[in-house]
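>>> Pasting a predicted model and its sequence here:
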Amino acid sequence: MLSKLIKTAITATLFANVATAHAAWPERPITWIVPFSAGGPMDMVSRPVAQKMSDELGVPIVVENKSGAGGTLGMAQISRAKPDGYTIGIASIGTQAIAPNINATVTYDPNTGFTPVGLLGKYVNVLIVNAKSDIKSVKDLSEKAADPAQNITFGSAGNGSSNHLSGELLKLLTKSPFIHVPYRGSAPALTDLLGGNITFMFDTLNTSMGHIENGNLLPLAVTSPERSKYLPNVPTMDEAGITGYADTGSELWWGVVGPAGIPEETLAKLNTALVNALNSAEIHAQFEKQYVEGWPSTPQEFADVVKKSHTSWGEIIKAANITNQ
């Protein structure tokens, strides 16, 4: 009888310890991996959100930059981490939808290799031309491209970048013979656009808005389904006559992920902290400066976005015959 009581007491103690361990999460610092170098767009949106989530959770969140291979090295590190909620990171449409469709050496599955915590924010690419150009609309661009005597070129941050694929989608939908000119990043492409060396490009607002506001660049359309609140007078691609563009090349996004298998209770706490951070006045102000819109979501909503993006961008990549060059 005494033996049975002792066993019962030990069992109860073990269950109590397990329950306490789960309830105590988090009890040590959390690592937030950014798969690109410090100072870039993903790093700049990560740090204020990580700090606000740290305040919510009551433990430090340490941001670590693990760059390389177009962001896939850092994402692979996240996918291999122990699924205890102490390693998370920022993912993008590039790391989850584009790279896995282009690069055969990617070691993770964007749909099954991660636990989606929630969406973080969305941004748009804007179709821009040199303000001195005689192209004043998307219609002008398409008509000019139809002339065999013209040499219409578009720049990008590199093969397989989001602004490259934005241009490829326009090329496919308009059946225009645009010539892609890849650069080592958006900055040199933007320099050549300002110098009149390429015809057009797609770019994010945080790097192009200054040139738009000072009149050096002319925005023709944005890639999102609805007009950007930062460029309310600029039409969407669909409004500009490129019907169906937003069905595939819609918002570009960032989200927070962890390795597959994070316990539901831990995931719920991470998601709540993320949503509260995104709804805070501090993060709203930070995002405004970067022309990013917060996009709070549930884990399932984020999973659905990843799946749709992976499929739709994969179709563009296949149709354009884009490979990892």
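Thanks, I have the structure now. Small disclaimer: the values here were computed from a predicted structure and weren't measured.
>>> Going by C-alpha atoms from here, please, whenever you check contacts or count neighbours.
Noted.
>>> From His164, how far out is Phe154?
Between Phe154 and His164 the distance is 8 Å, computed by C-alpha to C-alpha, to the nearest Å.
>>> Residues in contact with both of those two, list them for me.
His180 (C-alpha atoms under 8 Å, 6 or more residues apart in numbering).
>>> want to compare, so here's the second one:
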Amino acid sequence: MQSVGSRFMTKPPTFERVAARAVAALACSLACATASHAQTFPAKPILLILPTAPGGPVDIVARIVAPEAAKLLGQPIVMENRPGASQKIGIHSMLRAPRDGYTLATLSPASATINPLVDRNVGYDPLKDFTLLSQAVGHPAVVTVHPSVPVRSLQELVAYAKANPGKLAYGSGGNGTSLQFSTSELLMKLGITAVHVPYKSDGPALNDLLGGQINLMMPALAAVKPALEAGRLVPLAISGTSRSPHLPNVPTYGETGIAELKDYSYRVWIGFAAGAGIPEEAARRLQDAFMRAPHAPAVRRSLEANEFEVIASTAQQFARELHTELDRNRKVIASGAITIE
């Protein structure tokens, strides 16, 4: 008869069994750690740096989109305006922060496709030093003249400029700004010239257009809409790919009948980015949130009320747009229309 002890005796574990259990335990622990890491981003508030002063397009878009992105991420997004040095101060603040996904910045043509070309000391490469999240919105420009200019279409503007060399003067917010680039590129395509009058910002330039001190400008639709509705300025064409519901009778570039503009369009855009090299999971979560946020009904309504068109691109689409715009701006510089200091 077997004793109780002998009935419950087991064979001592072999080396193979011990090793198998150790491997299984390690695999389980690694899987749990990976799952835990994936679920922990973001584990604290995120800082979004706005490299412009409060109240401008970059500031407006960020304060509409970021709260919705925060809901999707489950953590607050704290916004700080850090303007100065043509947006370099804010962008450098983001790039100096730890590359952990907790410091972001808004991007625009000024910071991403102009400064890197015109400022030899910009200190970053937009195609290498950013983790692009999403190109959130865009807004078209309106080719606008003072009523004293005897033209009412883009074709008439071309004829007038060729018949009256030196009489057209356009304004922008300064040398090397997106407004100067977009106007120079259009004039180049049309084969005409105009004197560039740089101002400290777009606002004073628009005021002088209203006063007749300059006679041509390509302001954003939101900025010029009240003056157009009051008949104080004359719209000739809109730079987007489709007509604006606010200016249904104003043709797009492609609708003007000018061959050089058939497949041409332009829009000012605003997007979001982090520094290059952030963790892959952080990049994925951030890209998803900032791509989805502009599509939320309340966010879309607010953006459209401010004359912005929702783009909400993927990071890959954003990168392609940067490549294209950088190439276009290099051609404008090569034409001699813009001088690099």
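Now that the structure is in, tell me what you want to look at. None of the values given here were measured: they were computed from a predicted structure.
>>> So after superposing, what's the score?
The TM-score (TM-score structural alignment, normalised by the length of the first structure) is 0.92; 325 aligned residues with a C-alpha RMSD of 2.3 Å.
>>> which residues of the stretch 151-300 of the second structure fall in strands?
169-172, 195-198, 216-217, 234-238, 267-275 (DSSP state E, counting those that start in this stretch).
>>> so which of the ones you listed is the most packed in?
Across those, the average number of neighbours (mean count of other C-alpha atoms under 10 Å) peaks for strand 216-217, which reaches a mean of 28.
>>> Mind giving me the packing neighbours of that one?
strand 142-145, strand 169-172, helix 202-211 (3 or more C-alpha pairs under 8 Å, 6 or more residues apart in numbering; DSSP states H and E).
>>> Switch these over to TSV; also include distance to Leu303 of the second structure.
Converted to TSV, those look like this (distance: least, C-alpha to C-alpha, whole Å):
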stretch	distance to Leu303 of the second structure
strand 142-145	18
strand 169-172	24
helix 202-211	21
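>>> among the ones you listed, which is nearest Pro116 of the second structure?
strand 169-172 (19.2 Å; C-alpha to C-alpha).
>>> which bit of the first structure covers that closest one?
Using TM-score structural alignment, strand 169-172 of the second structure corresponds to residues 153-156 of the first structure.
>>> how big is the offset of the matching stretch relative to the second structure?
Following superposition, stretch 153-156 of the first structure is found to deviate from the second structure by 0.8 Å on average (mean C-alpha distance after the TM-score superposition for the first structure).
>>> ok, residues contacting stretch 125-135 of the first structure?
With C-alpha under 8 Å, 6+ apart as the criterion, stretch 125-135 of the first structure contacts 141, 163, 166, 193-194, 196, 199-205, 215-224, 252.
>>> again with stretch 222-237 of the first structure
Residues outside stretch 222-237 of the first structure that contact it (C-alpha under 8 Å, 6+ apart) are 124-127, 166, 219-221, 238, 243, 245-247, 249-251, 291.
>>> one more time with 6 Å, if that's ok
Val124, Asn125, Val126, Ala221, Ala246, Ser250, Glu251 (C-alpha atoms under 6 Å, 6 or more residues apart in numbering).
>>> Please say which position in the second structure the last one maps to.
For Glu251 of the first structure, the aligned position in the second structure is occupied by Arg267, per TM-score structural alignment.
>>> Which strand or helix spans the nearest residue to its match once chain neighbours are set aside?
Take Arg267 of the second structure and drop its neighbours on the chain: the residue closest to it by C-alpha to C-alpha, 6 or more residues apart in numbering is Pro140, 4.6 Å away. Element membership for Pro140 of the second structure, per DSSP states H and E: strand 130-140.
>>> distance from that strand to the first structure after superposition?
Here strand 130-140 of the second structure, set against the first structure after superposition, deviates by a mean of 0.7 Å using mean C-alpha distance after the TM-score superposition for the first structure.
>>> what span of the first structure lines up against that strand?
By TM-score structural alignment, strand 130-140 of the second structure lines up with residues 114-124 in the first structure.
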